[in-house]
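Asker: this one's structure only:
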């Protein structure tokens, strides 16, 4: 498939959005609900909670990057279609 095929770009965009949703829906993203100070109270527990929070934030940022990339692919697909229309449908 070519990067000049709007349908292919849109399929890739859908795949990226699905991946973003999937990684944000993993059980690891809900661990913070079970990691409160009422569960475990030590300096190591504080460190683990901080690391968990940091890692979850990184996952959310990665998912947002995937969504942004999907948006860019869809925008490029639309641009290609406009260019083709301006040229009278020439590929």
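Answerer: Okay, I see it. Just so it is clear, the structure is predicted and the values come from calculations on it, not from any experiment. Residues are numbered from 1 along each chain as shown.
Asker: only C-alpha atoms from now on, for both contacts and neighbour counts.
Answerer: Fine.
Asker: okay, helices next: where are they in the protein?
Answerer: All helices of the chain, identified by DSSP state H, fall at 6-24, 43-86.
Asker: can you tell me which of those helices is packed in deepest?
Answerer: Among the helices of the chain, helix 6-24 has the highest mean neighbour count (mean count of other C-alpha atoms under 10 Å), at a mean of 17.
Asker: so what touches it?
Answerer: Residues from elsewhere that reach helix 6-24 (C-alpha atoms under 8 Å, 6 or more residues apart in numbering): 1-3, 59-60, 62-64, 66-67, 69-71, 73-74, 76-78, 80-81.
Asker: also this one, for the comparison:
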């Protein structure tokens, strides 16, 4: 992925989905990692700038971003996000 947004595939019609999730960072950086929640309702995206954000797949609406409160940072990670893990136990993502 080398774009500042992620594209969703619509299996029903075998076409790109109408909603294109785009992380809402101050500085647009490319999406480098993604996962889908166990329930299938959310996509979680990570960028090369360390930003991690969750989106509703059906609407493309952002449902929040992750930050590192311990370090008082505005993003979740120092540097590029290489992978995102979803444990799937409930709708809580482990990043």
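Answerer: The structure has been received and is ready for your questions. None of these values were measured; they are calculated from a predicted model.
Asker: TM between them?
Answerer: The pair, once superposed, lands on a TM-score of 0.18 when counted by TM-score structural alignment, normalised by the length of structure 1; 32 aligned residues with a C-alpha RMSD of 5.0 Å.
Asker: please, which helix or strand holds residue 63 of structure 2?
Answerer: Secondary-structure assignment from DSSP states H and E places residue 63 of structure 2 in strand 62-66.
Asker: what's that strand packed up against?
Answerer: Counting contacts by 3 or more C-alpha pairs under 8 Å, 6 or more residues apart in numbering; DSSP states H and E, strand 62-66 of structure 2 is packed against strand 52-56.
Asker: distance between the ends of stretch 33-43 of structure 2?
Answerer: 10 Å (C-alpha to C-alpha, to the nearest Å).
Asker: hang on, I meant stretch 46-63 of structure 2
Answerer: Its first and final residues considered, stretch 46-63 of structure 2 spans 14 Å by C-alpha to C-alpha.
Asker: what helix or strand is the residue lying closest to residue 36 of structure 2 once chain neighbours are set aside located in?
Answerer: Closest residue to residue 36 of structure 2 apart from its sequence neighbours, by C-alpha to C-alpha, 6 or more residues apart in numbering: residue 43 at 4.5 Å. Per DSSP H and E: residue 43 of structure 2 is located in strand 42-47.
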